[in-house]
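> have a look; sequence and predicted model below, questions after that.
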Amino acid sequence: MRALCWHGKYDVRVDTVPDPTILEPTDAIIKITSTAICGSDLHLYDGYMPSMKSGDILGHEPMGIVVEVGKAVTKLKKGDRVVVPFVIACGCCFFCSKTLYSCCDTTNPNAEEASKAMGHAPAGLFGFSHMMGGYSGGQAEYLRVPHADVGPIKIESGLPDEQVLFLSDIFPTGYMAAENADIEPGDTVAVWGCGPVAQMCIQSCWMMKAGRVIAIDRVPERLAMARSMGRAETINFDEEDVYERLQEMTGGRGPDRCIDAVGCEAHGTGGVDAVVDKLKAAVMLATDRAHALRQALFCCRKGGTVSVPGAYVGMVDKFPFGGAMNKGLTIKMGQTHVQRYTQPLLEKIEAGEIDPSFVITHRRTLEEAPDAYKTFRDKADGCIKVVLRP
């Protein structure tokens, strides 16, 4: 089959690789009909994620048609149309029993390696390094799906791929981020970033009865989408001081809830911390540029909540822990427990409450994926979200 493979920093290629096969009786094989490039994929493309190996197949936002199932699979059959969550979960361990699927205790075969870096190992993830399990990803013609009775959700309506594809990651991720923010009716929520996850955060904040949503970015197309599709007020951090503007907009109190939907490759045009982050990352003395997170903690009102769906890789320095403690902030974060959200969010799509496809700006074939990665990374040609069709 053809698959998009990582070969080093800024080096991804479409290679011919062996087709996946059933390895465990709980596996399924799906033929990919649509897949997407995620902002988290750029952390691999940019060389910040450790434990990558040349030839690793990327991608964790896939959907397709079941072509084969293992003998223990009972919920899927050949011909079923499914969306596959990026988190691989067993469904029966201590954490899965609490619906903490991204903390699954059994699906990361490289748990020892991850534990050395993190203290404990998270669940296995598709296409996201060997520390996260070494699983092949879904930017390919076919995908092996472990624990097929736990992850994939069947799409039994005639909804097109583009409306349901993002149940694999960005819609549940944005929704969980808003949920983690503990939004109360009427709250002012500030969202750092206007990329695809942030756009889903904005939509989800309104679902949770926010009174105002303020979106922060510097890319004109993303800010325009946040205003038009997200009904958000916006701040361009290239043009305004974010803290001062938020103080002005909230009468000096600060936003009630802040969401860092940027993650480890934040850009900052002001402040010593952003400059130091950039310099240390350039010489590989650091993996995470956490300017957006620091700013969210600084701007959030006393007693507020900071939610972090943005992906981080390693150690974050210059962390304003004293300010967070003295202001009494609550911080909630984590990889998304996707399986908890797929069914209720599918029902929202089917009911017409939201059409997540509004974020798509570029559609490409799998063979065009290397160029699409560069376009997405550079935010060129108005690129916000890329969908690939093998």
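Looks like it came in fine. Residues are numbered from 1 along each chain as shown.
> every contact and neighbour count from this point should use C-alpha atoms.
Will do.
> OK, contacts around Ile155?
Taking Cα atoms under 8 Å, 6 or more residues apart in numbering as the criterion, Ile155 is in contact with 80-83.
> chain neighbours aside, what residue packs nearest to the residue nearest the centre of the chain?
Nearest to the mean C-alpha position of the chain, by Cα atoms, centre = their mean, lies Ile170 at 5.2 Å. Nearest non-adjacent residue to Ile170, counting by Cα to Cα, 6 or more residues apart in numbering: Val197, 5.1 Å away.
> quick one: that neighbour is in a helix?
Yes - under DSSP: H, G, I helix; E, B strand; the rest coil, Val197 falls within a helix.
> distance of it from Ile214?
15 Å (Cα to Cα, to the nearest Å).
> put this beside the first:
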Amino acid sequence: MKALTWHGKHDIRCESVPDPKIEAGRDAIIKVTACAICGSDLHLYNGIMPDMHSGDIMGHETMGEVVEVGKDNKKLKVGDRVVVPFTISCGECFFCKRGFFSGCERSNPDPSKAKKLWGSSPAGLFGYTHLLGGYSGGQAEYLRVPYADVGPIKVPDGLTDEQVLFLSDIFPTGYMAADFCNIQPGDTIAVWGCGPVGQMAIKSAFILGAERVIAIDTVPERLALAEKSRAITLDFMDKDIYDRIMELTSGRGADACIDAVGTEAEPSASWDSRLDRIKVATFMGTDRPHVLRQAIHCCRNFGTISIVGVYGGFLDKIPMGSAINRGLTFRMAQTPVQHYLPLLMERIQKGEIDPSFIITHRATLEEGPDLYRTFRDKQDGCIKVVLKP
């Protein structure tokens, strides 16, 4: 089959690889009908995340048609259309039973690597380093899905691939970001990053009852799309974000702040942003957490910081004095996608949201390597790429 494979920093190739096979009784094989390039895939493309191996298959936003099921899988049958969560979860361990599917204790076959970096291992993920299981990803013609009687959700008749594909990651992640904010009537929510997850967080914040959403980015196409969702937009290269948020909130700060950027924050004029880049370039730091620092300062007393942008290592110069003395609450996670899937599928069916609004580019797998570069460089108005094998 054809698949997009990683061969080093900025080296993604479309090449032939062996077809996946059933390896355990609860597995399923799906024929991929749509997949996407995620912003977190760019961390792999840019060589930020450790323990990628040459030839690893990329991708964790995938859906398709079931073509084979293992002997112990009683949930799925050949011909089912399914969306596959990016988190691989057994459904039976301590965390899965409590709904914390992204903390699954069984799905990472070699948790020792993650434990060395993070203390404990979270769930295995599709196409996302050998720290998290080394599983083949879904930017391919076929995908093996472990624990397929827990993860995939069947797609109801009448919904298109593009309406439901993002249930695999960015819609649940953006919704979780807003859900973490404990939104009350009249609240103002600030969202850093108007990429795909940020756009979903903006939509979700309004769905959950926010009065205002302030969206922060510098890419014109992203800011324009946020405005279509009724957000107040701020260009961080044009305005002092702290001053503007204080002006908009009568000096109090946002009720909750969402970091939908993570480790590779774009450079700004601030001293800490420049210092982050120097530290990472000289191997004196692992991440560039400028956005998180700014979000903490812009949040009102006893507000909430919701973090869904991916960080990989040890963050430097985080203003914990501000957070502690002002009573901030921090909420963060890799999304337990399975927890949110039934609710979000229902919202799509009811017409409350059509996640396909985010798509700007549609292409084949063969065009994927070039579109990784286009997406990274934010060229051609690229916000979200969908690939159809």
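Noted; the coordinates are in hand. A quick note: this is a predicted structure, and the numbers were derived from the prediction, not measured.
> where's Lys115 of the second structure, which helix or strand?
In this assignment (DSSP states H and E), Lys115 of the second structure forms part of helix 112-118.
> please disregard the earlier target; I meant Ile245 of the second structure.
Per DSSP H and E: helix 241-248 holds Ile245 of the second structure.
> with the first structure superposed, average distance for that helix?
Aligned to the first structure and superposed, helix 241-248 of the second structure gives a mean residue distance of 0.4 Å (mean Cα distance after the TM-score superposition for the first structure).
> tell me which helix or strand comes right after that helix.
Next along the chain after helix 241-248 of the second structure, taking DSSP H and E as the criterion, comes strand 254-259.
> and that following strand, what other elements does it pack with?
strand 188-192, helix 290-298, strand 299-307 (3 or more Cα pairs under 8 Å, 6 or more residues apart in numbering; DSSP states H and E).
> which residues sit against the second one?
What it means is helix 290-298 of the second structure. Outside helix 290-298 of the second structure, the residues touching it (Cα under 8 Å, 6+ apart) are 192, 242, 245-246, 253-254, 257-259, 261-262, 265, 272-273, 276, 305, 318-319, 322-323.
> which parts of the stretch 151-300 of the second structure are helices?
161-164, 170-179, 196-207, 220-228, 241-248, 271-281, 290-298 (DSSP state H, counting those that start in this stretch).
> the second one vs the first structure, mean deviation?
Average distance, helix 170-179 of the second structure versus aligned residues of the first structure after superposition (mean Cα distance after the TM-score superposition for the first structure): 0.5 Å.
> hang on, the earlier thing: the helices of the stretch 151-300 of the second structure: which one's closest to Val66 of the second structure?
helix 161-164 (14.1 Å; Cα to Cα).
> please name the nearest non-neighbouring residue to the counterpart of Asp161 of the second structure in the first structure.
By TM-score structural alignment, Asp161 of the second structure lines up with Asp161 in the first structure. Among residues not flanking Asp161 of the first structure along the chain, Ser34 sits closest, at 6.7 Å (Cα to Cα, 6+ apart).
> ok so, going back, can you tell me how far the match of Asp161 of the second structure sits from Ser54 of the first structure?
Applying Cα to Cα, the value for Asp161 of the first structure to Ser54 of the first structure is 30 Å.
> please say which of those two ends up with more neighbours.
Asp161 (19 against 11; other Cα atoms under 10 Å).
> quick one: contacts for that one?
Applying Cα under 8 Å, 6+ apart, the residues near Asp161 of the first structure are 33-34, 63.
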